[in-house]
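**Student:** coordinates only, sequence not included:
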């Protein structure tokens, strides 16, 4: 691994678990590392079909293809492509490396003339306090190799957050011109949306809280447009839809007094970012969408993935504490209660809290606009990764 080419060669392995969450994070990271640091990134993915939903140009039948300067390789078992190690291997979210890869690492360790790649496990994002103490710790494997645990996070003691260098300026330019969002809505096939209407994007899991809010939005003074793709969140509204779920197509819309439900087409990551930038409130799930909602500088609700014994609520509380650090207590309390009620599926409570959202909306929006710069902590995830590898 002594040549410059080898030093710039990184392998990232991603096992797609939740359709778009894991691959969404690793695809953004791979693109940023290739573009901003001119690294030769090879992204190994075990489910190219799911990947193609956020990268429509991708051909799931191909073993190897390149987009945005990243080599995308099909991770099959056994591998269709001979693995040639570079200087860094990243296993995303504790996915287990292919047998051929671990065997090659062991062989390199036994060869005194060769240096094995630096092995990193990119962990899930969390705001919990224990992350600070666990970030970048090594773990000795049975093979004798060391694996380092790299934790994204919200403090300078963690691995930071994924954020492209030009993202905030691009978002600010987009939001400065209201016509941009109207042009985007037209491009997505969404009709009859006025720039002064309330637009809410939804990318959540199933929850009765969403159905309860839809009942509320039907009788608001201001027109509400709910922008939602086919998927888990739309299943929560099946009782409202006039046709069978299988017959619903992107571009269709359904009116219920002041509420209009618009069916979104799937889009790539750039299009999804612009959608979040264009809405007044975003309801998101998972990790990738959760972080992009923060970068959108708009108020949001995070529908966190449910876990046993309600441990997901512990993670939610940890994030809310960090996010609300500089908020006035009454505003922080209201926003936190709304997020908690949505995650608990508390129908009556989420409706009550939403009805009082107007009283805190202006300072909440101001906080959402200031948060991205504060959360970034001077260095993003890609920058901290590159620096960690350099120091190692």
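**Tutor:** Received the coordinates, thanks. What you are looking at is a predicted structure, and each value in this text was computed from that prediction instead of being measured.
**Student:** C-alpha from now on. contacts and neighbour counts both.
**Tutor:** Noted.
**Student:** Not counting its neighbours along the chain, what's nearest residue 92?
**Tutor:** Setting aside the residues directly before and after it, residue 92 is nearest to residue 122 in space (CA to CA, 6 or more residues apart in numbering), at 4.8 Å.
**Student:** list the contacts for the most centrally placed residue in the chain?
**Tutor:** Residue closest to the mean C-alpha point of the chain, counted by CA atoms, centre = their mean, is residue 288 at 0.4 Å. By CA atoms under 8 Å, 6 or more residues apart in numbering, the contact list for residue 288 reads 21-22, 24-25.
**Student:** neighbours of the closest residue to it other than its chain neighbours, just the number please.
**Tutor:** Spatial nearest neighbour of residue 288, excluding adjacent residues (CA to CA, 6+ apart): residue 25 at 5.4 Å. Number of residues near residue 25 (other CA atoms under 10 Å) recorded here: 18.
**Student:** what about versus this one:
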């Protein structure tokens, strides 16, 4: 079978991050021929090693990565067509689908909200073309479409976390060797209350190494550090853009991970380490509704006192920021949080993953 995945890169790297992971997994684990259509190859090249953004198509890691150009080139319609995150298919391709009649999937954004169960896999008929589109919702329950998780992921994570040699080699590759009490990774949207976090760390007793990807947040943090030369509790390290495999290792190696959006959020969950999520900012505080829905699932099996701290940390990061006492509470909760995070990842992994569920769902149409 041949599948086409269409990815329109809207904001940073979240969309292409998910689509590239999915394309590789469908190819490697399910033997499917995948064309990944990307409208901004120059952006995708940050995440797809070896991608030449000047080429119309390239075969990388078993996947045909193609430029979604305008006008769209005449190509044969695939057996399964995935439009990721409600991107609109090219008109010429859409009309060609009338003859081929492929399975048409709209891969939705991830949400932990309960309504997702009811809408997963629901069909919708195109009013002019008569083609049926199926809405596929990733999610946290058996009734949803699952989460992206490669078959080998948790085993690789365990090997890495149990190997001091592997961890030392990873840190050496980044040009550092953490010796602080705590190491945290910080990946957030620009509106995050970063100052409150840095000030809270600086006013508590435990030394912290804060690792931040190069960019606006890192620049802001370094400016803050320059303005507070007398504090000695906080060390900030900026790192270059990492490959997906390297970013997984960063999450596996840190004591606490601040993540955002969708791709880094799910990878942090699989890391089995304490994490604080920042959903994408939405009007009328809809993102806070999504946050609360996730927290109810994330904390449901935790001891009540631990759940209180985990929820408070997420709410502080997504609302008013941290006070020194709130940050101290986070650090105090980390041992129990670590055990909870590992158990949560293991329980999530008992469910069928997203790629497998997509394959199972689409096969019934052939």
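**Tutor:** Now that the structure is in, tell me what you want to look at. Remember, predicted model here, so these are calculated numbers, not experimental data.
**Student:** What's the TM-score once they're superposed?
**Tutor:** Superposed pair, TM-score by TM-score structural alignment, normalised by the length of the second structure: 0.95. Supporting alignment: 363 aligned residues with a CA RMSD of 1.7 Å.
**Student:** What does the residue nearest to the centre of the first structure correspond to in the second structure?
**Tutor:** Under the alignment (TM-score structural alignment), residue 288 of the first structure pairs with residue 263 in the second structure.
**Student:** pretty sure residue 281 of the second structure contacts residue 291?
**Tutor:** No. Taking contacts as CA atoms under 8 Å, residue 281 of the second structure lies outside contact range of residue 291: 10.7 Å.
**Student:** what sits against the counterpart of residue 338 of the first structure in the second structure?
**Tutor:** In the second structure, residue 338 of the first structure lines up with residue 313, judged by TM-score structural alignment. Residues near residue 313 of the second structure by CA under 8 Å, 6+ apart: 276, 322, 326-327, 330.
**Student:** Over to residue 80 of the second structure?
**Tutor:** Contacts of residue 80 of the second structure (CA under 8 Å, 6+ apart): 1-4, 102-105, 362.
**Student:** Quick one: the strands in the stretch 1-150 of the first structure, in order.
**Tutor:** Remark: strands assigned in the stretch 1-150 of the first structure by DSSP state E, counting those that start in this stretch are 9-14, 40-45, 64-67, 70-74, 88-92, 118-122, 137-140, 146-150.
**Student:** could I get the ones you listed as a markdown table with distance to residue 200 of the first structure?
**Tutor:** As requested, the strands of the stretch 1-150 of the first structure are arranged in a markdown table below (distance: least, CA to CA, whole Å):
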| stretch | distance to residue 200 of the first structure |
| --- | --- |
| strand 9-14 | 31 |
| strand 40-45 | 32 |
| strand 64-67 | 31 |
| strand 70-74 | 33 |
| strand 88-92 | 31 |
| strand 118-122 | 32 |
| strand 137-140 | 40 |
| strand 146-150 | 34 |
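**Student:** Indicate which one of those strands is closest to residue 189 of the first structure.
**Tutor:** strand 64-67 (26.5 Å; CA to CA).
**Student:** For burial, what's the neighbour tally of residue 352 of the first structure?
**Tutor:** Neighbours of residue 352 of the first structure (other CA under 10 Å): 13.
**Student:** I misspoke; the intended subject was residue 255 of the first structure.
**Tutor:** Neighbour tally, residue 255 of the first structure, other CA under 10 Å: 12.
**Student:** what's near enough to touch the closest residue to it other than its chain neighbours?
**Tutor:** Spatially, and ignoring its direct neighbours in sequence, residue 255 of the first structure is nearest to residue 261 (6.5 Å; CA to CA, 6+ apart). Residue 261 of the first structure makes contacts with 225-228, 253-255, as judged by CA under 8 Å, 6+ apart.
**Student:** likewise residue 112 of the second structure?
**Tutor:** Residue 112 of the second structure touches 139-140, 290, 293-294, 297, counting by CA under 8 Å, 6+ apart.
**Student:** Please list only the buried members of the contacts of residue 313 of the second structure.
**Tutor:** Buried by 16 or more other CA atoms under 10 Å: 276, 322, 326-327, 330, out of those.
**Student:** May I ask which two of these are separated the most?
**Tutor:** Once CA to CA is applied, those give 276 and 326 as the farthest pair, at 13.5 Å.
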